[in-house]
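A.B. asks: turn this into a model:
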Amino acid sequence: MTAGGGVTVRRVGEAALLLEVADQERVAALYARLLAERADGTLGDLAEIVPAARTVLLDGVADPAALAGRLSGWIVTGSGPVEGPLVELPTVYDGPDLAEVAELWGVGTEEAVRRHSGIEYRVAFCGFAPGFGYLTGLPAELAVPRRATPRAAVPAGSVAVAGGYSAVYPGPSPGGWQLLGRTAVRLWDTGREPAALLAPGTRVRFVPVKGHEHA
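C.D. replies: As a prediction, this is how the structure comes out:
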């Protein structure tokens, strides 16, 4: 069924709904409203609210048909994202792709660092690997393509950009994002509660530091 404000509600299995919207701004607004209504107790029994690039998944829904009927009357605008805590990540900007990204931006490497670190990002959604947050905030003119050939191994803590997103690799893995630098902050730690440092709505700033300050 199709809801007002460009939202499409789809049934997923026995106890879940998938809400589809047109863009990331509407995802942020929808996610914020769902969190607020769950906190007020007006959504009923609901185990998980999981945002993605163009969707929000509601899992553990006691009565999917009834909730879908209610959501069909919602109007979602592009305002009202979740205001999460601010996380600052000390970052050494010495990545192997920094010069190439600076060239794509038409600037030198120092200016590229200034531009990337001068933005307050927001975690739009998580995916790809545990603790990996997709950070929005890059202006459209700073969007860059992924590498033509992905690397077989990207070190944990690598600070990267691809498309309109920034991110930090929480663990070593293959990857095709452009690497700008590195941080020693652990984004995923199973000995911590919660294990993931970044969650949807968390605000993120990259703070440039010298290599000897990287601990």
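A.B. asks: drop to CA atoms for contacts and neighbour counts, all remaining ones
C.D. replies: Noted.
A.B. asks: buried sites along stretch 151-159?
C.D. replies: Under the neighbour-count criterion of 16 or more other CA atoms under 10 Å, stretch 151-159 has Val154, Pro155, Ala156, Gly157, Ser158, Val159 buried.
A.B. asks: quick check: strands, which of those residues are part of them?
C.D. replies: When the buried residues of stretch 151-159 are checked against strands using DSSP state E, the ones located there are Val154, Ser158, Val159.
A.B. asks: to compare with the earlier structure, here is another sequence to fold:
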Amino acid sequence: MADTLPPPRLLPSGDAAITVEFSRTIDDTANRKVLALDRALAAAPITGITETVPTYRSLLVHYDPTAVDYDTLGAQLMALATGPLPLDSQTRRWRIPVCYGGENGIDLEDVAKALKTTPDDIVARHAAGRYRVAMIGFTPGWSYLSGLDKFLHMSRRESPRLLTPAGTIAIGGIQTGIQCLAGPSGWHLLGRTPVRTYQLHRDPTFLLEPGNEVTFYAIDTKMFAEQERAAEAGEIIAERVAA
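C.D. replies: Predicted coordinates:
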């Protein structure tokens, strides 16, 4: 993995966690290092670590201060973070359906107007992207994706909505994302997917993982309704794509 970043920083996070920060901005190179460090710790656990939480640009490491102290753990983490970290050789790739526009994507026309183009162009650009799952967070299954076409970069809404539908596909800033559960959002809603990235009683509970790759394809409202019913019954719907 090419090293184009400054050395990582260790940041104390309360009295029982350390943040290993690889960058101060959203950056794919930093994110790959975050995920590689997370895999390294999973493969060879360090005594005292109780949980790791990968984000876009840092790894939050929770630990038991009765089992290991900050300085000792910090030195171990820094040694790993600054050493060679293996790339993920088993990246999963997913193809996910989206019903764009209309009641499923209520911001599509406004986004097109703001970017001085057509709704069809927005859909074509968004569906043509090849995205990486950079992190999962905010609510269960909420998948933050990097790789959004620069043409589609735009500020988030001035007034966030208190409730947006489950399955919403949206853009905000330099990101796109998949919102699995209904909830608040300040992003621009382009469409919805019937795919459940999180389903409590399904195996797997979480469909997408950080480091996975995602592409989208457009479906009509009839297909959306059919796939929505299948997803409610526990079907995966998303297509696993060969490397």
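A.B. asks: for the buried residues of stretch 151-159 of structure 1, which one is nearest Gly133 of structure 1?
C.D. replies: Of all the buried residues of stretch 151-159 of structure 1, the one with the least separation from Gly133 of structure 1 (CA to CA) is Val159, at 11.3 Å.
A.B. asks: now check structure 2 for the residue matching the closest one.
C.D. replies: The equivalent of Val159 of structure 1 in structure 2 is Ile169 (alignment by TM-score structural alignment).
A.B. asks: quick one: that match and Ser146 of structure 2, what's the gap?
C.D. replies: Counting by CA to CA, to the nearest Å, the gap between Ile169 of structure 2 and Ser146 of structure 2 amounts to 13 Å.
A.B. asks: which stretches of structure 1 form helices?
C.D. replies: Using DSSP state H, the helices of structure 1 run over 24-40, 64-71, 98-105, 109-117.
A.B. asks: out of the ones you listed, flag the one nearest Phe206 of structure 1.
C.D. replies: Ranking the helices of structure 1 by distance to Phe206 of structure 1, with CA to CA as the measure, places helix 109-117 first at 5.0 Å.
A.B. asks: report the aligned residue range of structure 2 for the closest one.
C.D. replies: Alignment of helix 109-117 of structure 1 against structure 2: residues 119-127, by TM-score structural alignment.
A.B. asks: got the contact list for the aligned partner of Ala29 of structure 1 in structure 2?
C.D. replies: Matched to structure 2 by TM-score structural alignment, Ala29 of structure 1 sits across from Arg32. By CA atoms under 8 Å, 6 or more residues apart in numbering, the contact set of Arg32 of structure 2 is Leu87, Gly211.
A.B. asks: distance of Arg32 of structure 2 relative to Leu115 of structure 2?
C.D. replies: Arg32 of structure 2 sits at a distance of 31 Å from Leu115 of structure 2 (criterion: CA to CA).
A.B. asks: what does Lys150 of structure 2 give?
C.D. replies: Applying CA to CA, one obtains 11 Å for the distance of Lys150 of structure 2 from Leu115 of structure 2.
A.B. asks: these two: which is more packed in?
C.D. replies: Between Lys150 of structure 2 and Leu115, Leu115 has the larger neighbour count (other CA atoms under 10 Å), namely 15 against 11.
A.B. asks: what number of residues lie near the counterpart of Gly147 of structure 2 in structure 1?
C.D. replies: Counting by TM-score structural alignment, Gly147 of structure 2 lines up with Gly137 in structure 1. Gly137 of structure 1 is flanked by 18 other residues according to other CA under 10 Å.
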